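Peer 1: I'd like to go over a predicted model; first the sequence, then the structure.
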Amino acid sequence: METPKILIADDDKKTRDFVAAFLSYKGYQVYQAFDGQDALQKIELHEVQMVITDIMMPRVNGLEFIKQLKSIRPDIVTIAYSAFANFEMTANLLKAGAFFYLEKPFNLEELETHVKRGLEHQALQSKSFRSKPCIKNRALLNNIIGESEKMLSLFEMIEKVATSDSTVLIQGESGTGKELVARAIHDLSNRSDKNFVALNCAAIPDELLESELFGHVKGSFTGAVASRIGRFEMADKGTLFLDEIGDMKANLQVKLLRVLQSRELEPVGSTRSKKVDVRIIAATNQNLDHMVASKEFREDLYYRLSVIPIMLPPLRERGSDVPLLLNSFLEKFNRSKQRKVQGFDKQVMEILSNYDWPGNVRELENLVERLVIIKTTGVISIHDLPEKYRGSRTTTVLHGEPMTLPDDGFCLNSAVEEFENRLILQALEKSGGNKKEAAELLNLKRTTLIEKLKKKKLVYGEGSATP
């Protein structure tokens, strides 16, 4: 396995040498740069996977350096540090693309933990950057995480769609990231310097949605004490994202269609039309084809909205992306919740990668937030997972579809050994670690169970099971 390469950028030679010596001792290949400009030049010479940089440096400071680095090498992971920390600086660094931020003086063991996590993240992420070189704007797609074939195809589609002003209809289950895709299309378009305005059509009462969309004039209805512009005017020359478009009532569908056709709108209570130049991106988790067939959604509006249709895959269809998402959300919540959870053990990673995720990426993100808050530190194991996730693994093993013998054979002894280990650990879990009760659940003698635990070197939880 190739030794990871790390670049240290700091104008303070003493600090730079100190960090470099520590990482070299830990087995990494380390290069040094005395400021951001020097670091950019060194990166052209050395194929580094990570940069650790100070913020306060001459010529090109740390923040500007990270921005420039992400524009040319978005696959490189960056860890920033400074003795002059504040909330605004931290927010700007993370927004620019920093993987983690440390306050000086920092603990070297803590640094090593984040270096390991960062390199794991980089290894997963770099596959997607290498596999599709035709995707040119990956730095602007960083918020959409994935390396599976379906996601790489999505990235290509976003790039192609962004150059057009045609309306886009994004369809997918709840929690698949429809607004993230809409924002990416806007960010890559020639409207990126104008407003991106989002409106959830299902979150606004029907009687107020027209005013939200088109605005109103003073006195047009009870409570209209002043004139107000709508979301269309807010998004003029930019992009309007209409989420949950399938929940829009028929009367408003007619008015929306008129605006799309004429590029003019009339605020509620007004007799004057206003010209608008807005790109529409709509989204729904409903099947609009079926709604059109049942007359719940206007056919003419449907065809106006779906000039370019995009279907987002559910998470269960891209399980290979789960480890990348888990690592990304872990770092996010470690920072925001001020925790130091180091990662997920192999068994947890396997279980979560094979879970169906009915709530998609949003469910996974909520789970990681919960685990980070409760765990606080250490490695997340199967015993930290809520029952429904642990249970899914048991159901798959015991009651799943019949297994097929692979063409290249199968190690029966290993499978039986693994199955027995899982049952023993489950019995210990159900008994709270009590070996006598666990043995009864397995219809074994207590001494037999103890011998198996010693032979297999199984340990329940963080400590030994109770006698």
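Peer 2: Arrived safely.

Peer 1: from now on I want contacts and neighbour counts done on CA atoms only, so please keep to that.
Peer 2: Fine.

Peer 1: can you pull the buried residues of stretch 375-386?
Peer 2: Judged by neighbour count using 16 or more other CA atoms under 10 Å, the buried positions of stretch 375-386 are 376, 380-382, 385.

Peer 1: who touches that stretch?
Peer 2: With contacts defined as CA atoms under 8 Å, 6 or more residues apart in numbering, stretch 375-386 is touched by 339-345, 347-348, 371, 390, 461.

Peer 1: how about the strands in the stretch 201-350 of the chain?
Peer 2: Assigned by DSSP state E, counting those that start in this stretch, the strands in the stretch 201-350 of the chain fall at 239-243, 264-265, 274-275, 279-284, 308-311, 340-344.

Peer 1: give me whichever of the ones you listed is most buried.
Peer 2: strand 239-243 (a mean of 26; mean count of other CA atoms under 10 Å).

Peer 1: mind checking how far the closest residue in space to residue 200 that isn't next to it in sequence is from residue 183?
Peer 2: Using CA to CA, 6 or more residues apart in numbering and skipping the chain neighbours, the partner closest in space to residue 200 is residue 243 (4.6 Å). Note on residue 243: its distance to residue 183, by CA to CA, to the nearest Å, is 12 Å.

Peer 1: what does residue 77 give?
Peer 2: Applying CA to CA, the value for residue 77 to residue 183 is 23 Å.

Peer 1: which of the two has more neighbours?
Peer 2: residue 77 (28 against 22; other CA atoms under 10 Å).

Peer 1: please name the nearest non-neighbouring residue to that one.
Peer 2: Residue 77 sits nearest to residue 50 (CA to CA, 6+ apart), 4.7 Å away.

Peer 1: so the one you found touches residue 29, yeah?
Peer 2: No. When contacts are counted by CA atoms under 8 Å, residue 50 is not listed as touching residue 29 (10.7 Å).

Peer 1: give me the helices and strands touching the host helix or strand of residue 66, please.
Peer 2: Using DSSP states H and E, residue 66 sits in helix 62-72. Applying 3 or more CA pairs under 8 Å, 6 or more residues apart in numbering; DSSP states H and E, one finds that helix 62-72 contacts helix 36-45, helix 87-96.

Peer 1: any idea how far the next helix or strand after the last one is from the chain center?
Peer 2: Under the assignment DSSP H and E, the closest C-terminal helix or strand after helix 87-96 is strand 100-103. For strand 100-103, the gap between its own C-alpha mean and the chain's C-alpha mean amounts to 20 Å (CA atoms, centre = their mean, to the nearest Å).

Peer 1: another one to put next to it:
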Amino acid sequence: MSMKANILIVDDEANTLASLSRAFRLAGHEATVCDNAARALELARTQTFDMILSDVVMPRRDGLALLADLKAAGVTAPVVMMSGQAHIDMAVRATRLGALDFLEKPLSTEKLLVTLENALKLTRLESENRELRTRVGKHELVWTGDTMRRIMAQIERVAASESRVCIYGETGTGKELVARTLHEKSHRSAGPFVTLNCAAVPAELIESELFGHEKGSFTGAAQRHIGKFEQAHRGTLFLDEIGDMPATMQAKMLRVLEESVVERIGSDKPVHVDVRVIVATHRNLDQQVQTGAFRRDLYHRVIVFPIELPPLRSRSEDIPLLVEHFAQQVFAQNGWKPIPFTTDAIAALQKYTWPGNIRELRNMVERLLLLSGTEVDAETVRLALPSINAHSAAPGNINMPALDQGPLAERVASFEKATVLAEIRRQHRNITKAAAALGLERSHLYKKCQQLGIDLRDVPAE
């Protein structure tokens, strides 16, 4: 490991401090030692450390309390806990408080250095993530809170291995992005990344999609087709919605995973493939195994390392950064001049439950930018969010349109009309005030009403 690191070691035992600091220094790193939590917190606030290694059991204030204090103080250095009295409950508590890892004493030098390397990799990940504020990428994970921090630590840990990963999560949570990240951080990154959504392919065609077919092997097979496994040779194959794979195909998948060999339909010649398989699903595979919908032996082949992605509603702290990221994409794709989201608009977006998760947020950001003038404010968000629209239809009111149907131009026009109507109604049909609230000239609002087919005589006041 070429990078020189600075580590803070916290333990009330002098012998432990001496042995650990010596191990790190012999490996070319710097180590600062401390025998109590209060002093450790002071040091962490005033100095920069690449990792903090703390004992759990200490007099006065223990390591778990120190961990909570560090997080409350905004210390961003990865924290690793250690204990000679380790048990599962203690490790779970430490992880929930934000610890990167939990080690059991006595510690080997090899384990210490591997842990440090993981911490340094995570720090680099966070540094790269901060750069997303000025980058416009289509295939990047965007996060800032502790919820995704723990997920990223898992990704960093498993990415360099050949272990098969199963990514769990609701639709729209970013399962394919996680799979891409695993590929890009693996030694296979120079190879292809190939995807297949098992739920989107008809049952009678999925074997051909995965294994390929020879010309004339079935009606319509006008030429040889190379399947996804061969396409992904020396790279990564991502099988999305593996829980929807037909039962007959599951048995054939099992053989390929065991032998790394495929046979195209219409051929008896085996083809060796060197592929890392990553799968994903929004279904409960354990339950499917119990009901017989998913083969138990295949389950144990693909669920080597599970990663569970949280829904967006449980990581609302990431929404401001996600909104900024998606807005930059929209500006760049359309050549638009950037406009800001107000603080109240972001707060309104954070209160919504996002049943469609990140995918829904991405679409909402584009919709809001299409509908806004000089800024995106809370009122525009209020009108756009489906939860608001669902409750806006009441006797005597002008109903909001269904915004999830029809071509984009029709949806935009419908929403624009509803927004103008709502503001005119709110201002008791005072066109001057309504125009000011919408950021338009009075004459422009009249023209807009004509374009949208709004008869002001028919607009009731609130």
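Peer 2: Sure, I can see it. Keep in mind that what you see is a predicted model, and the values were worked out from it rather than measured.

Peer 1: so after superposing, what's the score?
Peer 2: The TM-score (TM-score structural alignment, normalised by the length of structure 2) is 0.58; 291 aligned residues with a CA RMSD of 3.3 Å.

Peer 1: compile the contacts of stretch 375-386 of structure 1 into JSON lines and extend it with columns for distance to residue 262 of structure 1.
Peer 2: Putting the contacts of stretch 375-386 of structure 1 into JSON lines (distance: CA to CA, whole Å) gives the following:
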{"residue": "339", "distance to residue 262 of structure 1": "53"}
{"residue": "340", "distance to residue 262 of structure 1": "55"}
{"residue": "341", "distance to residue 262 of structure 1": "55"}
{"residue": "342", "distance to residue 262 of structure 1": "56"}
{"residue": "343", "distance to residue 262 of structure 1": "54"}
{"residue": "344", "distance to residue 262 of structure 1": "54"}
{"residue": "345", "distance to residue 262 of structure 1": "57"}
{"residue": "347", "distance to residue 262 of structure 1": "57"}
{"residue": "348", "distance to residue 262 of structure 1": "54"}
{"residue": "371", "distance to residue 262 of structure 1": "51"}
{"residue": "390", "distance to residue 262 of structure 1": "55"}
{"residue": "461", "distance to residue 262 of structure 1": "66"}
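
Peer 1: just to revisit the earlier point, what lines up with the residue nearest to residue 200 of structure 1 in structure 2?
Peer 2: Aligned by TM-score structural alignment, residue 243 of structure 1 pairs with residue 240 of structure 2.

Peer 1: so that match touches residue 198, yeah?
Peer 2: Yes. Counting by CA under 8 Å, residue 198 is a contact partner of residue 240 of structure 2 at 6.0 Å.

Peer 1: and residue 81 of structure 1, which helix or strand is it part of?
Peer 2: strand 77-82.

Peer 1: contacts for stretch 211-218 of structure 2 next, please.
Peer 2: 221-230, 262-267.

Peer 1: residue 356 of structure 2 against residue 172, yeah?
Peer 2: Yes. Using CA under 8 Å as the test, residue 356 of structure 2 is close enough to residue 172 to be in contact (5.7 Å).

Peer 1: for residue 343 of structure 2, see how far away residue 307 of structure 2 is.
Peer 2: Residue 307 of structure 2 is 33 Å from residue 343 of structure 2, by CA to CA.

Peer 1: which residues does residue 224 of structure 1 contact?
Peer 2: Residue 224 of structure 1 makes contact with 216-218, according to CA under 8 Å, 6+ apart.

Peer 1: what's it aligned with over in structure 2?
Peer 2: Using TM-score structural alignment, residue 224 of structure 1 lines up with residue 221 in structure 2.

Peer 1: how about residue 294 of structure 1?
Peer 2: So residue 294 of structure 1 corresponds to residue 291, using TM-score structural alignment.

Peer 1: residue 344 of structure 1 too?
Peer 2: Residue 344 of structure 1 maps onto residue 341 in structure 2, by TM-score structural alignment.

Peer 1: residue 285 of structure 1 too?
Peer 2: Residue 285 of structure 1 maps onto residue 282 in structure 2, by TM-score structural alignment.

Peer 1: I'd assumed residue 172 was in contact with its match.
Peer 2: No. Using CA under 8 Å, residue 282 of structure 2 makes no contact with residue 172, being 9.6 Å away.

Peer 1: now the residue nearest the centre of structure 2: closest residue in space, sequence neighbours ignored.
Peer 2: With distances taken as CA atoms, centre = their mean, residue 174 lies nearest the centre of structure 2, 4.8 Å away. Closest residue in space to residue 174 of structure 2, ignoring its immediate chain neighbours: residue 358 at 6.9 Å, by CA to CA, 6+ apart.

Peer 1: now do the contacts for the one you found.
Peer 2: Counting by CA under 8 Å, 6+ apart, residue 358 of structure 2 touches 172-174, 312.

Peer 1: for the residues you listed, which ones persist in structure 1?
Peer 2: Using both residues aligned by TM-score structural alignment, their matches' CA atoms under 8 Å, structure 1 keeps these contacts from the contacts of residue 358 of structure 2: 172-174, 312.

Peer 1: quick one: which of the residues you listed is nearest residue 351 of structure 2?
Peer 2: residue 312 (10.9 Å; CA to CA).

Peer 1: what's the local residue count around the aligned partner of that closest one in structure 1?
Peer 2: The alignment partner of residue 312 of structure 2 in structure 1, by TM-score structural alignment, is residue 315. Residue 315 of structure 1 has 24 neighbours, counted by other CA under 10 Å.

Peer 1: and the residue lying closest to residue 320 of structure 1 once chain neighbours are set aside, what does it touch?
Peer 2: Once flanking residues are discounted, residue 320 of structure 1 sits nearest to residue 148: 6.3 Å by CA to CA, 6+ apart. Neighbouring residues of residue 148 of structure 1 by CA under 8 Å, 6+ apart: 128, 318, 320-321.

Peer 1: ok, those residues in structure 2: which stay?
Peer 2: The contacts of residue 148 of structure 1 retained in structure 2, by both residues aligned by TM-score structural alignment, their matches' CA under 8 Å: 318, 320-321.
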